[in-house]
Each structure stands twice: as structure tokens, then as C-alpha cells.
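Enquirer: Prediction below, plus the sequence it came from.
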Amino acid sequence: MLRIMLIKVPHYGYVLTDAQNLPRFWAAAWALLIGGSLAPSTLKQRLQHIEAFYRHAEDGRPLGMLDDAIADQNLGILEEFLESYFITLRNVPDVSSGAEQRWRDAVEFVRAISERLLRTPDVSARLTDITLRLERLDRLYGQLRVGKNNAPHFVRALPAAVLSELFELVVPGAETNPFKAPATQWRVYCTFLLLLNVGLRRGETLTLRADFLKTENSPSGRQFWLNVQTSQDESEDPRHSSPSIKTVSSIRQIPISRVVAEAFYTYSENYRGRQKHPYFLSSMRGQPLSAEGVNHFFKILTASLSSTTIKTLHDRTGMSAISPHDLRHTAAVIRMKQLLTRGDPMPEVMQKMRSYFGWAATSSMPLLYAKAAFEERLNAVWGDQFDDRVAMLMELPQ
């Protein structure tokens, strides 16, 4: 049986291996030469897509056939692999959004390694031939799309009714809280606040170190903020899916309110416990909280919502479940609405949004949330009907 596995090697990172647990040659070369500039989470995803291409290419064929075809630049075999892979991805009733990225990554993998071979001295005599082969690959596959996504793009901001019920579920000590252990309740609550109130990505939340919260006294009172920064020991992270900072723009300082800071202090001092790892959020087993753990929290929270709230969620957003990233979308809509209501000029609003949420200086992402904030139904949703718990989200630290 064909055995290709993506494994995580301590102090090194992710490696694609064969049946003998040896690294697949060109996948390893790609990871070192091209994947080195990617965040660990992105590199893992790309290697998973390359792994899927290897599995397809060698299903029922000799082990190592894809590596040999790339090394020999056997265009006939590579075209056969790519074309059959495209048909396999396309020939399903419902083409998933991830299928397009798997196809793109497979083509880019073959092309990137082929380009590297052009720089090898012993193929200089074949330079023209290989160049023509790359141009042919571009012509054949550059414009192919696995599926067409005609669905309109919309921002998945949670309706007020959904958000209010979520707060009733996650507040520590609440009768409706589906998590029984106090430590788990506070762990979920702090995760919830980091995603919604602070607007962090899931990976950013999981990379926060135990000393992430900072404070200082100023003429206007005590100020609190947190630092989103890269971890210096990602290779030693025991989690299989190592979280990471997405881009350089994601490294930033974010001001937070006193009530949110106090919640983080409460968890840290009373429920986190003494841990051997340096991360703020810890699992019940004393390990750094994982992405799978956060996803599990949201599965439980979604299952605990009332049928009426689930219907509201589906009617407003088309979703039947809540993900961690939905809270970041919601935070961005709230923040955009705050800035616009305050009367800040649009260019200034755009730049503040980019800085706060860790987008690049030229990112157009704030425009999506500006559209959502201007929609009449969201204007009604984000009104003044919040209770004290939800009202803390409306605070805008300077």
C-alpha cells in the first residue's frame, strides 16, 4: 500500500517522507529552497497539497516515479500526472474551495523545481529545451481552473443575537456554560476575548507568550496593550500544527481595555497553573493549546446554541456553525463601525484598520468591512442594545 506521510521533525519542521520514512527528494528541496520564506502553518498546508499530488501520481505506480520524472524533466510523464490530477479534482459533484489551491500548488511545485534545475551547470546544454518545456507547462496549465466560484463574497460578521447568546455561554460561572471545569471555562473565555475583542487570528492567539500583556501609567490613566510577535522557538513547539504569525505586517501592538486585561490576569494567575511551556493558553494536560483544541471549543459552543439562534445565523450569514475566524470578522466590522461613527476620515480609518488587524499597508481588506458597516442591517445589528458584557467590545482604547 502506498505510504507517503507528512511528519514533523523536532527542531527542524515538516518533512514529506516515503514508505521507508526517508524524505521525498524534490519535496524536501522545495521546502528548503522555496518554502523557507513561508510561515510554518502555510508551509505545512503547501506540503500537504504536494503530498496529495505525490499520492495521486504514484497510486498504482512505482514509488519514486514522480521524483524521477522531475529529475529527468520527462515532460510527457509530468503532463500525464498533472492532467489526470486536474481531472480527479474536477470530476466531483461539488468542487471544494480547497481543490483550486491544491491544483495551483501542484503546478507551482513542478514548475518551481524545474526552474531550479535550469540553474544547474550540467543541464546548461539543455537550457533551451527545458525553457520550452516550462513555457509549455504555463500554456497548458496556467489558465486552468478546477472550479468557478460564482458565490458572492460577504463578510461573515455574527448577528447580535448570535453574539449575545455566545456571551451567555462563555462567561465563566454561567449556568449555560457547556464547559464544566472552571479552568476550562476561563481558558475558553480568554480565547474568545482574544479572537473577538482583540481581533486576533487563531494562530496569533496561540503564539501569545505568558508575558504578552503589558501595562504602563500615563496622564490619562493606566494603559494596557499586548504584543503580537513571532516566537523564537517555533521549531521546539510540541504541537503538531504549530501556530505562527501570518506576515510581517501581523507583528504589532494592540491596545486593550482594563476589563479585558483583568480577565487575562485572572486566568493567568488563578487557572493557567505552572507550565513548562512559555505560551499563555494551556491545555488541560499542561501542553500549549492547539488549533484543534480551539476548533473543538467552537464545535461545543455551536452545538450549545439554541435552534432559533442557529436559524438566525444561517439566515444572516449562510453558515450553520461558528469558526474562530468568524469572531475576527465580527471584530473588524465592529471596529470599522466605531471609527466611522466617530467621524474619522476614510483614509485614516483604512490605515488604522490595517495597523490594528495586521494587514499590509496596501491591503484592500478594510474595504470589505467598510461595506459591511454601511449595510443597513448591520447598522441595526450593531446598535446600542448590548448589555454590559457586550458593551465592553464597544470600548475603543487609544
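Expert: Right, received. Where do you want to start?
Enquirer: contacts and neighbour counts: CA atoms only from here.
Expert: Noted.
Enquirer: Going by residue numbers, what spans are helices in the stretch 51-200 of the chain?
Expert: Secondary structure of the stretch 51-200 of the chain (DSSP state H, counting those that start in this stretch): helices at 65-72, 75-90, 97-118, 127-141, 160-170, 182-196.
Enquirer: could you give the angle of the host helix or strand of R328 to helix 182-196?
Expert: According to DSSP states H and E, R328 maps onto helix 324-342. Put simply, helix 324-342 runs at 50 degrees to helix 182-196, going by axes from the mean of the first three to the mean of the last three Cα atoms, to 10 degrees.
Enquirer: And helix 324-342, what's buried?
Expert: By neighbour count on 16 or more other Cα atoms under 10 Å, the buried set for helix 324-342 is 324-339.
Enquirer: Helix or strand next in line after it, which one?
Expert: With elements assigned by DSSP H and E, the helix or strand that comes after helix 324-342 is helix 346-357.
Enquirer: Run through the neighbouring helices and strands of that following helix.
Expert: strand 252-256, helix 324-342, helix 365-374 (3 or more Cα pairs under 8 Å, 6 or more residues apart in numbering; DSSP states H and E).
Enquirer: Mind putting the helices of the stretch 51-200 of the chain into JSON lines with mean neighbour count?
Expert: Shown next, in JSON lines, are the helices of the stretch 51-200 of the chain (neighbours: other Cα atoms under 10 Å):
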{"stretch": "helix 65-72", "mean neighbour count": "16"}
{"stretch": "helix 75-90", "mean neighbour count": "16"}
{"stretch": "helix 97-118", "mean neighbour count": "18"}
{"stretch": "helix 127-141", "mean neighbour count": "15"}
{"stretch": "helix 160-170", "mean neighbour count": "19"}
{"stretch": "helix 182-196", "mean neighbour count": "22"}
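Enquirer: One more to weigh against that first structure:
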Amino acid sequence: MVWPVVRLHVRPCGERVPLLVDRDIGVPLLLPAIYVMTALRSHAANTIAQQLAGVQVLLLWCHAEGISLDDRINSGVLFRGHELDGLWDATARPVAELDKAIPASLRSSRNLVRLDKRPSALTRETVGNRRGAVRRYLAWLSERRLFALGHQPDAQQTYRSARDELLRSLEARSTGQGRRSQIRHGLDDDERRALLDAINPASEANPWADKAVRQRNLLMITLLLQLGLRRGELLSLRVEDVDLQKGQVRLLRRPDNGRDSRRRQPVLKTQGRLLDLRSDVIELLSIYILQVRAAAPSRARRHGFLFVDLRTGRELSASTIEKIFHRLRELPGLPTKLTCHVLRHDWNERFSRTMDEAGVAPAMERQLRRYLQGWSSDASAAAYTQRHVTARANEASIRMQERFAPARSSDDE
């Protein structure tokens, strides 16, 4: 059988194109490849990969059930109700479990390796993304078939009715399944103090021995804390994006950068923006650029990215960032789930408190947050403001309880 797996293809121009390939021979699967090139290519590489992960589950489920997807699409006899239930159940399971459902006669003679590193209980977001991807791919396949029917009005009408019924059935089944994602919070005051102590180059708690590494990591974590950046935004910064004279840093989208040797190129997920910096942050940037980074191998000067591996001069990778936070998570006083994204939540919670203290109107607060975080709408803010909203709601509840508390009788005294 063909065992589909998502692989990232880097074109000579630097474009990153995820493709669904046959794991055993590495050849892209034809229809998913056409789908990527015609329907998904305008999206970011990570988004394309998420869509293909749903297509991967669809193809594996079809193999497990002995269903020829091509035959179903071409004949117009799409899926029955119980089959759709089984498909939707498969979208909520890790890929490794789908392997167990494939008959032994259809398996490769080779030992199969785990293709999916997701936890055994997938989050609702992951399940929802998979189901949306399956529905969009089936809609695309059936649209191609409609076009191929040409000038056959009766056949087209019959096929269109079956297709519309399929899509309606899938939509009706798209209710939540899977575990809820754990609500992320920022740091409390003690954790924040412990983190600031750990990244202080002069602190005994600092886990790195090399002075230059200490200075680089101090700057990176300071930018995450002070600006609420995503990991990709931090790693995509270039030296030319920093204006030490004006005290500003510019965040720009540069997808498919041919000068970036990292296979999975970090890019801005949202809109670009120009941010002002406090004087102490500017000083950290100046020390790092003019002293620490300048002493790195010459490779660093050729690619121009701000944060580099100080031993090789290569662009700093996402895995190195993860190693940095792994070291920090081992320190006393710091949360065991500390990540870049936790610091982004921390920034948003501190921003909410700052706006409350300044008496900024909610509408203006939303506009300011949208710009500073690079969001095009307010929808993304909900996940980052939940802790602050919960605290304010409980404060309001306590005030109401105190205001409307029934008078206590003398027997209670």
C-alpha cells in the first residue's frame, strides 16, 4: 500500500512547499500535489502542512476500510452515514493508531515507524483542523469530477446533489470532539522574578557558562517578555530590522527566503509592525550586535539574521530555542511548561493590567493590542486575555455578593 506522510520540499528559489509523499519511495502523491499547487499554494507552509495532515488521515482511513477513494469520487457513490461516522472517529485518533486498523495484507513488508508524534488524546483544535481539511479536500475532489462531467446536465445534477449531501453531512458531524486544550497562562510575580534572575548574566542561577551565550539569551528572552513576540517572529529578525539610533525594531514577513538555510523557515504568522524599544532594551541590542554577534564566525554576516549559533554563525534554529527553555524549566521557581508562548500570554496579561490602570477604553485597548501583536482582527485576542477576563469577572462577582449580601440575623452573631 501507499503510506502517505507529509514532507517539506524546499525549492531552489527558497519556497517551502509541504507535499504528501509515499513514505517508502519519497514520490509525491499526484492528486494531493495538484491540490497543494492549485488550491493551497497561497497559504503559509505550516497551514498547508496542517491541511495535508487531514488528507493523510483520510487516505489512511480509506486503506483501513478497503475503500478506493478514486472510485468513490468518480462514481458519485460517495460515503454512507456509518462510513462518515468512522471517518470522523479516525480524525480524532493519532496516526499511529490508524496503522493498527490496516489489514496485515495491505501493509508494507518493512517495519512501520511512528509517523505521528501527537499525544494519544488529540486536542479539539487538532481534531477540528483535520475535519476541516478532510471536508475541503473532498469538496475539491468532487468539484474536479463535476468539471470532468462536461455537458451532461443530468449527470451533473445527480452528482452535485450527492456531493452537497456529503458536505452537509460532514458539516453536521463537525461538533467538538477530543480533549480541550489546556488554557495557557502567563507567569505569576514569583515566576517572573525567578526568570529574570535566571537570565541575568551576573546571576549564579544562570544555567549557561559561556558569557556570550548568556548575553544572547538575555536579549532573546527580554524581547519575548517586552514585546510578546512569537518564536518565529524572534527567529526571523534580521540585523537590518533593528534601528539603534531610533530605538525601533521592524517585524516583516519574508516568506520563502532563499538566504535562510533553515529547512523550516520561521516567518511572521501575522501582520508586520514597527515597535519602539525602551532604552535598556536598545542597550542590550547594541551590546549583542556590536560585540557578541560581531565575534561570531563569518557565516553570520552572510545571512544577516539577528540571532545566531555563536559557534558556527548559522541562523539560530527552533530546536535551539526549545533547548534554551528546557534548561530554564529545570530551574527552581520556574514553571515546568515554560515556553515562548507562555511569555506571549504573560505579555498580554500585563498589557491588560496596564490598560486597566491607565483607564483606556476597551475599544482603544483592542486597537492597540491588535497592532502590537500583529493581529488583523480581535478574534485572536480571546485566547490571550482569558485569565485577565476571568479575574475581572470574579472581582465583579465578589463586589455584587458584598453589595447584595442579606443582612445577618442577631443569631448569627
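Expert: In hand now; what should we look at? Keep in mind that what you see is a predicted model, and the values were worked out from it rather than measured.
Enquirer: What is the resulting TM-score of the chain superposition?
Expert: For this chain pair, the superposition-based TM-score is 0.77 by TM-score structural alignment, normalised by the length of the first structure; 357 aligned residues with a Cα RMSD of 3.4 Å.
Enquirer: tell me the SS of the closest residue to K44 of the first structure other than its chain neighbours?
Expert: Closest residue in space to K44 of the first structure, ignoring its immediate chain neighbours: Y14 at 6.5 Å, by Cα to Cα, 6 or more residues apart in numbering. The three-state label given to Y14 of the first structure by DSSP: H, G, I helix; E, B strand; the rest coil is strand.
Enquirer: What of Q223 of the first structure?
Expert: Q223 of the first structure is classified as strand under three-state DSSP.
Enquirer: Report the separation between it and N295 of the first structure.
Expert: Per Cα to Cα, to the nearest Å, Q223 of the first structure is found 32 Å from N295 of the first structure.
Enquirer: Report the inter-axis angle for the host helix or strand of L313 of the first structure versus helix 160-170.
Expert: Using DSSP H and E, L313 of the first structure sits within helix 307-317. For helix 307-317 of the first structure against helix 160-170, the angle by the same axes, to 10 degrees is 130 degrees.
Enquirer: Next, count neighbours for the nearest residue to S290 of the first structure once chain neighbours are set aside.
Expert: Nearest residue to S290 of the first structure, sequence neighbours excluded (Cα to Cα, 6+ apart): R239, at 6.4 Å. As a burial measure, R239 of the first structure scores 16 neighbours (other Cα atoms under 10 Å).
Enquirer: wait, R239 of the first structure sits on P288?
Expert: Yes. Using Cα atoms under 8 Å, R239 of the first structure is in contact with P288, at 7.2 Å.
Enquirer: what's the burial count for F374 of the first structure?
Expert: Per other Cα under 10 Å, the neighbour tally for F374 of the first structure reads 14.
Enquirer: Between Q223 and N295 of the first structure, which is the more surrounded one?
Expert: Taking neighbours as other Cα under 10 Å, Q223 of the first structure and N295 compare with Q223 leading, 18 against 15.
Enquirer: For that one, give its distance to E269 of the first structure.
Expert: Going from Q223 of the first structure to E269 of the first structure by Cα to Cα gives 20 Å.
Enquirer: Then K311 of the first structure?
Expert: Distance, K311 of the first structure to E269 of the first structure, using Cα to Cα: 39 Å.
Enquirer: just G35 of the first structure next, same as before
Expert: Distance, G35 of the first structure to E269 of the first structure, by Cα to Cα: 39 Å.
Enquirer: again with S231 of the first structure
Expert: The spacing between S231 of the first structure and E269 of the first structure, counted by Cα to Cα, is 22 Å.
Enquirer: Same drill for these two, tell me which one is more crowded.
Expert: The neighbour comparison of S231 of the first structure against E269 (other Cα under 10 Å) goes to S231, with 16 against 10.
Enquirer: Okay, and the residue nearest in space to the middle of the second structure sits in which element?
Expert: What sits nearest the mean C-alpha location of the second structure, by Cα atoms, centre = their mean, is N46, with 7.6 Å. Here N46 of the second structure is covered by helix 45-65, with elements defined by DSSP H and E.
Enquirer: Quick one: average offset of that helix versus the first structure, please.
Expert: For helix 45-65 of the second structure, the mean deviation from the first structure after alignment is 3.2 Å (mean Cα distance after the TM-score superposition for the first structure).
Enquirer: re earlier: return the distance of the helix holding L313 of the first structure from the chain's centre.
Expert: A distance of 24 Å separates the centroid of the chain from that of helix 307-317 of the first structure, by Cα atoms, centre = their mean, to the nearest Å.
Enquirer: Which of the residues in that helix are classified as buried?
Expert: 309-313.
Enquirer: Show me what that helix is in contact with.
Expert: 156-159, 161-162, 165, 319-321 (Cα atoms under 8 Å, 6 or more residues apart in numbering).
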